[in-house]
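>>> structure for the following, please:
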Amino acid sequence: MRTHQALAFLLLFVIASGASENASTSRGCGLDLLPQYVSLCDLDTIWGIVVEAVAGAGALITLLLMLILLVRLPFIKDKEKKDPVGLHFLFLLGTLGLFGLTFAFIIREDETICSVRRFLWGVLFALCFSCLLSQAWRVRRLVRHGKSPSGWQLVGMALCLMLVQVIIAIEWLVLTVLRDAKPACAYEPMDFTMALIYDMVLLVATLGLAFFSLCGKFKKWKQNGVCILVTAFLSVLIWVAWMTMYLFGNAELRQGDAWGDPTLAITLVASGWVFVIFHAIPEIHCTILPAPQENTPNYFDTSQPRMRETAFEEDVQLPRTYMENKAFSMDEHNAALRTAGFRNGSLGNRPSAPFRSNVYQPTEMAVVLNGGTIPTAPPSYTGRHLW
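Just a heads-up that it's a prediction; the model follows:
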């Protein structure tokens, strides 16, 4: 009995000590979680949990699209669809990086986190915008000439365009952190925005080139140009909104420090989902979709005359006319032989002329009945030569 009482007392002591320790931590987080990552599970900061869930779902969808494209790659036979597969993977990789970078703006900042934020923000957006610009160039070539650049040219163009932003980001970090010995987190919103001017140039160039991709004679590729145009236009709206809020709106509302990270995190999530819905999914669907067969008849197309595409008419209608004409000629020929035989008293003394089904041959009976003149051809034989 005393043993049971001792165990019960020990259990109550453990529960009470755990409750006292949990009271000092954030609601929804564990006991051993570092304070730096409290925002990932703190139920009091609901924006972090919502953005985290949406970013996680976007990351899973992006990984699923990459897996689908990888599995279907051996079955893609069309050269114009197989060339940009590497560019699709590069774009999905950049989109996955945007969803992953969202978590860096949810957790508490330090020197390492701030350096990652400042470097990867511009580089990842430059990668996505470079891929969109390369895709716009490809679609423009397809719409006008029916041929696209090779896959290596598309990937090389995107990487070279992204490399410019990599140099800008490295130079900015070196000048502000190493040379001036300033903390990585001590930067003004205007400095952060000015370091992204090259990304804005890529976005505007993509939007302009997407307009030109809608003009051309190969209309089947114009739907790809429409997807790029919609993606670029929505990205412009997102960038105008977040820069306005980040530079001026938060200061006007006196929430500059509190709303800075949520503004940037929401921008990353919104941009990532725009890339997935309006560009990645349509492009992958168009890539893995088998090309329609050119010989397949389109019975709903009324712009062209209907042609005979089966052997039914040839086997039934044409031989029927031929057999009627042949039967008519054979009957006439037999009647002429009988008449000649009765006149000469014999049916086999007079040789017969060779039978030709396509020439109207008047018989002797027909000449006698017509008064000694050669009759004209029947209506079905009008226009044919005699003999």
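
>>> contacts, neighbours, all on C-alpha from now
Noted.

>>> surely residue 225 and residue 207 touch.
No: using Cα atoms under 8 Å, residue 225 is not in contact with residue 207; the gap is 10.2 Å.

>>> who's more crowded, those two?
residue 225 (25 against 22; other Cα atoms under 10 Å).

>>> check contacts around that one.
Contact partners of residue 225, counting by Cα atoms under 8 Å, 6 or more residues apart in numbering, are 136, 139, 140, 210, 211, 213, 214.

>>> need those residues in a markdown table with distance to residue 78, secondary structure and neighbour count, can you?
Putting those into a markdown table (distance: Cα to Cα, whole Å; DSSP: H, G, I helix; E, B strand; the rest coil; neighbours: other Cα atoms under 10 Å) gives the following:
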| residue | distance to residue 78 | secondary structure | neighbour count |
| --- | --- | --- | --- |
| 136 | 19 | helix | 28 |
| 139 | 15 | helix | 28 |
| 140 | 18 | helix | 27 |
| 210 | 23 | helix | 29 |
| 211 | 26 | helix | 15 |
| 213 | 21 | coil | 26 |
| 214 | 22 | coil | 22 |
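
>>> another sequence for comparison is provided below:
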Amino acid sequence: MGKAVAPRGCRSDLDARYHRLCDVGVAWGVALEACAAAGAAAAACAALWLAGAAGRVQDPSRRRALPTLLLLLAALLAQFALTFAFLLPLDGATGPARLVGFSAAAGTGFAALLALAVHAARLARGRPALPGLGLLALALGLGLVQDALAVEYVVLAMNRTRADVFAAMPAPRRNEDFVLLLLFAMALLAATLAAAALALRGPFPAWRRLGARAGLTALLAAALWASWIALLLRPEPGPQWDDAVLGAALVANGWLFLAAFVLPEFLQLTKQRDPRDYPAEDAPCQPRLLTPRLGLHNPAFTSEEAQTGPPAPGASPHAPYSTHFQLQDRAPAQEFSIPRAQAWPSSPYTDYDGRKGGR
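Prediction:
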């Protein structure tokens, strides 16, 4: 068997497995490589900028989210790098790498987005933020669940036979298993939408905007995933078309996260802390919404109309609008008067004319 002729753009001594990486006649491969390389460079530059700008972040709540945001950038970088595995032919080496790599990158990215949405929901509703390590542990834990599912599937599939199981498996069956394995990642998207909806109901605008960005990113990612899954489950195009669909899905998902979430969040990181984005310091001392209590609800205050009649003989009366002291009837007190001077009805000098009597 003669040696395969190198296509235009490739060296003559290059292995035939790598011809698709340099074949300029395969337009979709060249475009996919360019987009993936540009996305990987953008994600790497963003991660370096984030590491350098961490000291300039003044808001402590945003500073706590930096490790999780850095994890998201690492997942996006892995997605762009994994695109090149879908340009190589499917064999015993690229098959497990595609399956495990796609699951790990997608699961970690969606888990980091969910953790940031939960962070926004707590702050938007006036609750204290989770610690930075707590957010990172939440994202890593959820991402590791998807990784464990992928690794377990690969181990079980390769133990059933020593042959090249992924290349020998029919394309419809392989695609169905691929989609079923990513159901947990889709569940993470749904949970992100729920957390974003909770954030939108909070009273603090900055964290509502963060939740809205997370929800919009999850919504667009769900639409993108529905599109490539619908294309992948169609058996007509063929295995090479399947590679193009999966590679394009990785690149599109990475750029979507960069444009819809990472870049707007970077613009907010170095802004000064706004007191309006947090509850007032004396908020725990402020009166809460209380149910108004009328006099009828309090047993100490009873309406006079509720009394059916006069108290029984010998019973002590009860004052309804006073303390619980009992009032008793007392005998009427005797009347006392103080004599006051009164004027005579007529003056004794009325008939006096200045003479003695008899003269």
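
>>> related to what we said a few turns ago, using CSV, please lay out the contacts of residue 225 of structure 1 together with distance to residue 252 of structure 1.
Conversion of the contacts of residue 225 of structure 1 to CSV gives the following (distance: Cα to Cα, whole Å):
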residue, distance to residue 252 of structure 1
136, 38
139, 43
140, 43
210, 36
211, 36
213, 41
214, 41
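
>>> could you look up the SS state of residue 14 of structure 2?
Under DSSP: H, G, I helix; E, B strand; the rest coil, residue 14 of structure 2 falls in the coil class.

>>> count of neighbours near it?
The burial count for residue 14 of structure 2: 13, using other Cα under 10 Å.

>>> residue 105 of structure 1 versus the aligned partner of it in structure 1, what's the distance?
In structure 1, residue 14 of structure 2 lines up with residue 33, judged by TM-score structural alignment. Noted for residue 33 of structure 1: a distance of 18 Å to residue 105 of structure 1, by Cα to Cα, to the nearest Å.

>>> for residue 188 of structure 1, same thing?
Per Cα to Cα, residue 188 of structure 1 is found 16 Å from residue 105 of structure 1.

>>> same question for residue 64 of structure 1.
Distance, residue 64 of structure 1 to residue 105 of structure 1, using Cα to Cα: 24 Å.

>>> so for the two, which sits in the more crowded spot?
Counted by other Cα under 10 Å, residue 64 of structure 1 and residue 105 do not tie: residue 105 has more neighbours, with 23 against 12.

>>> what's the match for that one in structure 2?
Aligned counterpart of residue 105 of structure 1 in structure 2: residue 86 (TM-score structural alignment).

>>> hmm, its match is touching residue 246, no?
Yes: judged on Cα under 8 Å, residue 86 of structure 2 makes contact with residue 246 at a distance of 7.2 Å.

>>> next, the contact list for the match of residue 105 of structure 1, please.
Residue 86 of structure 2 touches 94, 98, 243, 244, 246, 247, counting by Cα under 8 Å, 6+ apart.

>>> cool, residue 328 of structure 1 as well?
Counting by Cα under 8 Å, 6+ apart, residue 328 of structure 1 has no contacts.

>>> quick one: what's aligned to residue 159 of structure 2 in structure 1?
Checking TM-score structural alignment: residue 159 of structure 2 goes with residue 178.

>>> what ranges do the helices span in structure 2?
With DSSP state H, the ranges of helices along structure 2 come out as 19-22, 27-53, 60-64, 66-82, 94-124, 132-159, 165-168, 171-181, 183-200, 205-232, 239-257, 263-269.

>>> pick the most buried one from these.
helix 94-124 (a mean of 25; mean count of other Cα atoms under 10 Å).

>>> tilt between that helix and helix 66-82?
Angle, helix 94-124 of structure 2 to helix 66-82, by axes from the mean of the first three to the mean of the last three Cα atoms, to 10 degrees: 150 degrees.

>>> against which helices or strands is helix 94-124 of structure 2 packed?
Applying 3 or more Cα pairs under 8 Å, 6 or more residues apart in numbering; DSSP states H and E, one finds that helix 94-124 of structure 2 makes contact with helix 66-82, helix 132-159, helix 165-168, helix 183-200, helix 205-232.

>>> one step back: keep only the contacts of residue 86 of structure 2 that stay in contact in structure 1.
For the contacts of residue 86 of structure 2, the contacts that are reproduced in structure 1, applying both residues aligned by TM-score structural alignment, their matches' Cα atoms under 8 Å, are 98, 243, 244, 246, 247.

>>> want to try TSV for the residues you listed, with distance to residue 256 of structure 2 as columns?
Formatted as TSV, those follow (distance: Cα to Cα, whole Å):
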residue	distance to residue 256 of structure 2
98	21
243	20
244	18
246	15
247	14
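
>>> nearest to residue 38 of structure 2, of those?
Closest approach between these and residue 38 of structure 2, by Cα to Cα: residue 247, at 14.4 Å.

>>> structure 1: which residue goes with residue 266 of structure 2?
Aligned by TM-score structural alignment, residue 266 of structure 2 pairs with residue 284 of structure 1.

>>> how close does its match get to residue 111 of structure 1?
Taking Cα to Cα as the measure, residue 284 of structure 1 falls 39 Å from residue 111 of structure 1.
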